[in-house]
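S.K.: Provided below for reference: sequence and predicted model.
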Amino acid sequence: MQVVPTAGAGPTVAMVVVLVLILLSSSSSEANNVTKILDKFPQFSTFNHYLTVTHLADDINDRQTITVCAVDNAAMSDLLAKHLSIDSIKNVLSFHVILDYFGAEKLHKITNSTVLSATMFQATGSASGSSGFVNITDLKGGKVAFSPEGNDISAFYVKILQEIPYNISVIQISNILTSPEAEAPTPAPTQINLTSVMSAHGCKAFADALIAEPDAEKMFADNIEGGLTVFCPADDAFKNFLPKYHNLSEDHKQSLLEFHGVPVFLTMPNIKSDNGLMNTLATDGANKFDFEVQNVGQDVTLKTKVVTAKITGTLVQKRPLAIYTINKVLQPMELFNVTLSPAPAPEPVAEAPKKAKKGKNKSPPATDSPAASPDEDPADQTADKNVAAVRSFGGVRFIAGILGLWLANLSLYI
């Protein structure tokens, strides 16, 4: 029996589908908007306000995997009582943004009880050494503690505010995580010493090369204010490349260094979404000096005609400057010839023996053996053939072969 829905009987299938799509769209939008998530909790309004005015919310929303450790209005009052600059407040709050996903379940299943996690403050490049990391410790009785690297416990986990598994987790912690470095006055972006930041974070060899080329260093410095992304080869990679680098002319050294800079600020999500060719500081009209960005699974690669490098880490990601480490030196095709190995020569194809035709003045049938050289005696060639025949076929077959040749030659003259 067929059931026909009547008017007023309930929502149709189409209505249900539309409702589900709206809910999914709303959930997806909130997953990437930390301020909308915190809007639901008035007791976090001060924390949420400063995420907005410092533009830290934009950096958080650009990330795909992140944990925000929010504090309530009372805890924020303790921070504001220190009368810090807006840049220092941004650094302190960035210390509360962990570059990994920690939901409630994961917090209580930390391997070996403690894990060291990088924060967004570490990614700014303002943190020296590992001071931008936070220890997360699973304690007895279900407590989870948070402490800046090298310091005592500053805060405890309170509760989950919202979590989207493996995307974003917003949790409440009891107090502000104290960090003297984060609270210290910060220089304006144009005052950032680019080479010092690179030297302090595993790219000293590249930084030293940049210092030795003042024109290249100035090119990088002049582009920071308008937006700059640097792909910095790690020390081991650049040291292994030094023999090639020293063989370049001064102009080519400058071009190679500038090839590692892009005149725009790019977050990692930007890089992943902007696959394709990318111009560099070395690009100049006909001199393309570009490379191709490709995603391979979770890896992001930078590909030239000569080499393919992989992004291995983030040193700085704070508008207007981003610095990423790569595992190889980018080599532009404009400076390095691509040598292709020659294709292997084709195997010689032996011609099939031609059948002898009857007629006068015809030469004997050709054999499979190579032709005799001009200096070789025909009699010696015949003797060599006879020896080979004896070795290959034995005495009886040799005699049969001689008779066959004699009969064939005889037939030409009949």
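M.R.: Cool, got the structure. Residues are numbered from 1 along each chain as shown.

S.K.: going forward, measure contacts and count neighbours with C-alpha atoms only.
M.R.: Will do.

S.K.: check which helices and strands the lengthiest helix in the chain sits against.
M.R.: Ranked by residue count and defined by DSSP state H, the top helix of the chain is helix 378-412. Helices and strands in packing contact with helix 378-412 are not found; criterion 3 or more Cα pairs under 8 Å, 6 or more residues apart in numbering; DSSP states H and E.

S.K.: in this protein, which residue is closest to the centre?
M.R.: Val300 (2.4 Å; Cα atoms, centre = their mean).

S.K.: which strand or helix spans it?
M.R.: Element membership for Val300 (DSSP states H and E) is strand 299-303.

S.K.: equivalent analysis for Val170, please.
M.R.: strand 168-173.

S.K.: may I see the buried residues of that strand?
M.R.: 168-173 (16 or more other Cα atoms under 10 Å).

S.K.: by contact count, what packs against the helix or strand following that strand?
M.R.: Going down the chain from strand 168-173, the next helix or strand is helix 180-183, by DSSP H and E. Counting contacts by 3+ Cα pairs under 8 Å, 6+ apart, helix 180-183 packs against helix 86-94.

S.K.: give the next helix or strand downstream of the helix it packs on.
M.R.: Downstream of helix 86-94 (by DSSP H and E), the next one is strand 97-98.

S.K.: neighbouring contacts of that next one?
M.R.: Defining contact as Cα atoms under 8 Å, 6 or more residues apart in numbering, one finds that strand 97-98 is touched by 60, 66-69, 117-121.

S.K.: distance between the strand holding Val300 and the chain's centre?
M.R.: 4 Å (Cα atoms, centre = their mean, to the nearest Å).

S.K.: take the one below as the second:
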Amino acid sequence: MASTLIVPTLTTLFSLLLLTPQTQAQAPAPSPSGNLNLTGILDKAGQYNTLIRLLKDTQQLTQIQSQLKSNSQGATLFAPTDNAFQNLKPGAINDLTDEQKVQLILYHVAPKYYSLSDFLTVSNPVRTQASGSEGSWGLNFTGQGNQVNVSSGVVETPINNALRQQFPLAVYQVDKVLLPLELFGARSPSSAPSPKASKTTPEKPSTAKEGGASSPSDSQKDVNGAAGRNVGLGMVVGVGLICMGVLSS
């Protein structure tokens, strides 16, 4: 009687031991995005202090990590080096408003995970976190083989190094800051104001009364008058001499 009770018990235990590994294997693995530390990735690679500061100042560091937990598409960050920021014109970043700095950082983030090989087949332009409904603020990718270039319309640079290339986050080094055309594009020169038509005032003829040079007609009159007076004086002198000669004879 006792042996009859033991056999089912052993059988049951043996079945449980066989089922336990299968149950553990079916348990879902924890999401890798929960342990992602974007600052740690950049710190480990070095030469990204300016980018880290901008990510924190614009509060986009927290935003990106939060989206990784809720976004099933993942994300891709293009990380400019410290030298890339130093090579910008003086004041290029400091002259931006707080809102423009946020847009600049969002322009370096694609709301989808892309491997390097994906960039060879994407449809340009690729949307970024800064892209609006009108489709602006996009990036263009070209390349062949293992070489991929990214262009913003203002600058173009190769993607040299993958700091992380594992879903849900890819981080790629770029040696130039991706300056969006919407912020740093050449502005059309303002149209010059149309010149006003100049009004010409006809010059008044100069007259002797205004103290200017006398007209030719006036000069001629003066010459003729003086000549007439000289002739008359000569005749009077001549007549007087003739009379004096008659009286003395």
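M.R.: In hand now; what should we look at? Given the structure is predicted, the values throughout are model-derived calculations rather than measurements.

S.K.: just to revisit the earlier point, what span of the second structure lines up against the longest helix of the first structure?
M.R.: Using TM-score structural alignment, helix 378-412 of the first structure lines up with nothing in the second structure.

S.K.: cool, stretch 324-336 of the first structure as well?
M.R.: The aligned range for stretch 324-336 of the first structure is 172-184, by TM-score structural alignment.

S.K.: which two in the contacts of strand 97-98 of the first structure are spaced the farthest apart?
M.R.: By the measure Cα to Cα, Ile60 and Ser117 form the most distant pair in these, at 16.0 Å.

S.K.: if you count surrounding residues, which of those two has more?
M.R.: Applying other Cα atoms under 10 Å to Ile60 of the first structure and Ser117 shows that Ile60 carries more neighbours, namely 24 against 17.

S.K.: quick check: angle from the strand ranked longest in the second structure to strand 147-151?
M.R.: Using DSSP state E, we find that the single longest strand of the second structure is strand 156-166. Strand 156-166 of the second structure and strand 147-151 meet at an angle of 110 degrees, taking axes from the mean of the first three to the mean of the last three Cα atoms, to 10 degrees as the criterion.

S.K.: average gap between whatever helix or strand comes next after strand 156-166 of the second structure and the first structure?
M.R.: Sequence-wise, the next helix or strand downstream of strand 156-166 of the second structure (DSSP H and E) is strand 169-174. Strand 169-174 of the second structure, aligned to the first structure and superposed, deviates on average by 0.5 Å (mean Cα distance after the TM-score superposition for the first structure).

S.K.: hmm, who's touching strand 169-174 of the second structure?
M.R.: With Cα under 8 Å, 6+ apart, strand 169-174 of the second structure has contacts from 33, 68, 74-81, 84, 113-115, 157-165.

S.K.: ok so, going back, of the contacts of strand 97-98 of the first structure, which is the nearest to Leu51 of the first structure?
M.R.: Ile60 (9.1 Å).

S.K.: list the contacts of that closest one.
M.R.: 34, 66, 97.

S.K.: from Leu266 of the first structure, how far off is it?
M.R.: As judged by Cα to Cα, to the nearest Å, Ile60 of the first structure and Leu266 of the first structure stand 14 Å apart.

S.K.: show me the strands in the second structure, by range?
M.R.: 75-80, 109-110, 140-144, 147-151, 156-166, 169-174.

S.K.: which residues of the stretch 1-150 of the first structure fall in helices?
M.R.: Taking DSSP state H, counting those that start in this stretch as the test, the helices found in the stretch 1-150 of the first structure are 13-31, 34-38, 45-53, 56-61, 73-80, 86-94, 104-107, 120-123.

S.K.: what range in the second structure does the longest one sit on?
M.R.: Helix 13-31 of the first structure corresponds to no residue of the second structure when matched by TM-score structural alignment.
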